[in-house]
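> after the sequence you'll find the predicted model.
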Amino acid sequence: MTTAASTPASRAFGLLVCLALGAVAVGLSALVRPWAPALSPLLLAILAGMAWRNLAAVPERLSPGIAFAAKPVLRTGIVLLGLQLALGDVLALGWGVIGLVVAAVGITFAATLALGRALRLPWDLIALVASGFSICGAAAVAAADSVVRARREMAATAIGLVVLFGTLMIPLMPLATGAFGLSEEAAGLWIGASTHEVAQVVAAGGLVGSAALSVAVTVKLARVVMLAPVMASLAAAQRRRDARSSALPDDGSAASASRPPLVPWFVLGFVAAMLLRSTGLLPAGVLDAAAAVQQLLLATAMAALGLGVHLRSIVQVGPRPLVLGAASTAVAVAVGGAGAWLLGPGLSLG
């Protein structure tokens, strides 16, 4: 797909197409959720975009709007994601669980980076998989994509891995918690600390029980809070990579201005939205509307990413991403399981 001249009209047309795909994905996901909870709007949207891109021609005049949906719209959706998080809910878990959340995200992220380098995978794919598997699935992949400027086929591959391994965890995690004889609260802690997508956490926790579901979702949202520091760290790493590749000092000059900022603006917006939610000033109706808009914006961005993906490029990556996804999942499960064993017996949301 070549790039057309960008005008307000061309941007609007391409954006509306992506918005329509996103809206259909949101509606279809709600329709099939009782039977297929893993089919999130983000997954359905990127699949719709990929199907169009690989089965039929995408008009060139859509390019400016697709590019707009894949960046500014995406970043706005990440900002609104902060309104789903209240610091009070996270702090109510207790410092032990908060420490587990930090350890689970940090260890899984670092281990995935190391494993990806050992497998000689591309840097952009490694960064996306590490973000998605350690934090919050497709939303974290999208945020990392905005920081490292990954190729679209790498974003699609990372999201596909999140869906594959996260879906496998929906039946396997309840079986594992039962095999170890964990209480519902401890089971929810393990599920929330290990499972990739929020929708997958809801599905797995719901299979165990209501207490497990409550703990799992709260722990998962605590992991989402880690999006801000991890993305800031990833931006700093990307700046160092850019500086090395261009052999230019990181001096703030015009030559280095194209590097990602140390703290991307959407990360600051995410933190500000989270703090605003934590004040308790926003009524429930506003929060519900913001959640719906956030879901639609991210689905729109996923459709845009899908419209730029060549399946041939994904196939050429080979089986090594599957190895990375399996290993990253194993690390997350091991860290979460150790924490559930140690902290589960005394866990309380009070």
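Structure's in. What do you need? No experiment lies behind these values; they were computed from the predicted model shown.
> all contacts plus neighbour counts: C-alpha atoms, from now on.
Noted.
> show me what counts as buried in stretch 164-174.
Neighbour-count burial for stretch 164-174 flags 165-167, 169-171, 173-174 (criterion: 16 or more other Cα atoms under 10 Å).
> for comparison:
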Amino acid sequence: MAVIDSKAGVTPPQTVPAPPRPGKLPGLAMAAAGVALAWAVHLLVPAVPMLTAAVVLGIAAAHLPWIRTRVRGAGRPGLTLAGKRLMRTGVVLLGLKLSLDDVLGLGWATVVMVFAVVAATFFGTLWLGRRLGLRGDQPLLIATGYSICGASAIGAVSEVSGSDEEDVATSVALVTLCGTLAIAVLPLLHHPLGLADAQFGRWVGASVHDVGQVVATAQTAGPDALTDAVLVKLMRVALLAPLVAAVALSVRQRRQAAPTGKRPAIIPLFVLGFLAMVAVRTTGVLPGGALDVAQHAQELLLAAALFGLGSAVHLPSLVRTGGRVAALGLCSWVVVAGVSYAGVLLTT
């Protein structure tokens, strides 16, 4: 009710100040705790990569009764920051794993095979995802994760596509699940498919999503298989930069008709950082100790980012589209495994 004042007349109703927005520190602390738990899980069960454990723990935190209200409330700003900013930094440091000399050492036949695998998986998954009617950017993000390097690629592409956080989280969950299953399934197919150890390593490197999952899968066939798997995998990682640039250009062109809309840079800053790190690694100026420190930092940053992304997964929403998402994941897995298997047989 308005208050009558003899001097000022009718005064407006008192406005209640908005409650202060939660800061980012609680969410960042949750992400740090999630990384510590993921690291502990990896130590206890070495076959489970730390990044995989981080995603699973993030999903669990978003649904456990005694913590989910904090994850979705006070922790949300910091967890969102981890899923975006820390992901960018981790992608930049990922470039230090890749040397142009290593790529050229694979031979042109293998390089062509990797290009074919990435192209077939990306465009096939994108087409099928749209035919299945998946929401938002899910077809694009799932295609990126399966064809390049799992959750890291999804995070990088989502930065330039402006994807909804729930779409990103759902795509990360699907790709992580399939990559985790590959750790158990692919070694069982090593000998029945008639693959030598080196061939098995290249097949794993060309078909498994995350670098950690590649290592966990290929090491079952010995050191030679592991070396070839990591080299082929890093060749796929190298294609992250042109893919992100292509997505950014596509988004920029779509927004030409909306001058007020923010258009992404053709080559985002973090992608330039990734390329710069590849160049630094190629020069050989960094000692082994520095590369080891950078690798640990990259794993910790990506684990924090994936915990943040996992905490945005809402399982009830995922269940509503679960059948279509699962169908896309299975089909994409068959494509990437089948094309890479044929490529390995043709190039070795």
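Arrived safely, thanks for sending. Because the structure is predicted, anything quoted here is derived from the model rather than measured.
> on that earlier part again, nearest to Q84 of the first structure, of the buried residues of stretch 164-174 of the first structure?
When these are compared for distance to Q84 of the first structure (Cα to Cα), G166 wins out at 21.2 Å.
> residues in contact with that closest one?
195-197, 200 (Cα atoms under 8 Å, 6 or more residues apart in numbering).
> where does the equivalent of it over in the second structure land in three-state SS?
Here G166 of the first structure is matched to G179 in the second structure, going by TM-score structural alignment. At G179 of the second structure the chain is in helix, as set by DSSP: H, G, I helix; E, B strand; the rest coil.
> report how many residues lie close to V334 of the second structure.
14 (other Cα atoms under 10 Å).
> so what does it match up with in the first structure?
Using TM-score structural alignment, V334 of the second structure pairs with A330 in the first structure.
> what comes up buried for the helix or strand containing its match?
Using DSSP states H and E, A330 of the first structure maps to helix 320-343. Neighbour counts over helix 320-343 of the first structure (16+ other Cα under 10 Å) mark 321-322, 324-325, 327-329, 331-337, 339-341, 343 as buried.
> the second structure: which residue goes with R151 of the first structure?
Aligned partner of R151 of the first structure by TM-score structural alignment: D164.
> roughly how far does its match sit from G155 of the second structure?
11 Å (Cα to Cα, to the nearest Å).
> those two: which is more packed in?
G155 (29 against 12).
> give me the element the more buried one is part of.
Using DSSP H and E, G155 of the second structure falls within helix 150-161.
> what separates that helix from the chain centre, distance-wise?
The chain centre lies 6 Å from the centre of helix 150-161 of the second structure; the measure is Cα atoms, centre = their mean, to the nearest Å.
> who are the packing partners of it?
helix 87-94, helix 138-147, helix 165-189, helix 240-254 (3 or more Cα pairs under 8 Å, 6 or more residues apart in numbering; DSSP states H and E).
> M302 of the first structure -> the second structure?
Match for M302 of the first structure (TM-score structural alignment): L306.
> I should have written K71 of the first structure there, sorry.
Counting by TM-score structural alignment, the partner of K71 of the first structure is K84.
> kindly report the same for A25 of the first structure.
Using TM-score structural alignment, A25 of the first structure lines up with A38 in the second structure.
> my read is that that match contacts A53, right?
Yes: taking contacts as Cα atoms under 8 Å, A38 of the second structure lies within contact range of A53: 5.1 Å.
> tell me who's in contact with the residue positioned nearest the centre of the second structure.
By Cα atoms, centre = their mean, the second structure has its centre lying nearest to A151, at 1.5 Å. Shown in contact with A151 of the second structure (Cα under 8 Å, 6+ apart): 145, 172, 175-176, 210, 306.
> shared with the first structure, which of those?
Contacts conserved in the first structure for those, counting by both residues aligned by TM-score structural alignment, their matches' Cα atoms under 8 Å: 145, 172, 175, 210.
> ok, which stretches of the stretch 251-350 of the first structure are strands?
For the stretch 251-350 of the first structure, applying DSSP state E, counting those that start in this stretch gives no strands.
> tell me, how many residues neighbour the residue of the second structure sitting at the aligned position of A290 of the first structure?
In the second structure, A290 of the first structure lines up with A294, judged by TM-score structural alignment. Look at A294 of the second structure: counted by other Cα under 10 Å, it has 17 neighbours.
> so A294 of the second structure touches L93, yeah?
Yes: between A294 of the second structure and L93 there is a contact under Cα under 8 Å: 6.6 Å.
> so L121 of the first structure, which state does it fall into?
coil.
> can you confirm the match of K71 of the first structure is in a strand?
No: using three-state DSSP, the secondary structure at K84 of the second structure is helix, not a strand.
> burial of it, as a residue count?
Applying other Cα under 10 Å, I find that K84 of the second structure has 20 neighbouring residues.
> and what of A265 of the second structure?
With other Cα under 10 Å as criterion, A265 of the second structure counts 13.
> P260 of the first structure too?
P260 of the first structure: 22 neighbours (other Cα under 10 Å).
> quick check: it vs A232 of the first structure, distance?
Taken as Cα to Cα, the span from P260 of the first structure to A232 of the first structure is 10 Å.
> what's the answer for L296 of the first structure, then?
From L296 of the first structure to A232 of the first structure the distance is 25 Å (Cα to Cα).
> now do M226 of the first structure
10 Å.
> what of G49 of the first structure?
29 Å.
> over to V101 of the first structure?
Counting by Cα to Cα, the gap from V101 of the first structure to A232 of the first structure is 18 Å.
> ditto for A56 of the first structure
From A56 of the first structure to A232 of the first structure the distance is 38 Å (Cα to Cα).
> one more: V215 of the first structure?
Counting by Cα to Cα - V215 of the first structure and A232 of the first structure are separated by 28 Å.
> who's more crowded, L296 and A232 of the first structure?
Between L296 of the first structure and A232, L296 has the larger neighbour count (other Cα under 10 Å), namely 26 against 21.
> right, and the more buried one touches V24 too?
No: counting by Cα under 8 Å, L296 of the first structure does not reach V24; the two are 9.5 Å apart.
> quick one, what contacts the match of M302 of the first structure?
Applying Cα under 8 Å, 6+ apart, the residues contacting L306 of the second structure are 51, 54-55, 58, 83, 87, 151.
> ok, now with 6 Å
V55 (Cα atoms under 6 Å, 6 or more residues apart in numbering).
> roughly how far apart are it and V117 of the second structure?
From L306 of the second structure to V117 of the second structure the distance is 25 Å (Cα to Cα).
> how about stretch 225-236 of the first structure, aligned to which bit of the second structure?
Stretch 225-236 of the first structure maps onto residues 238-249 of the second structure, going by TM-score structural alignment.
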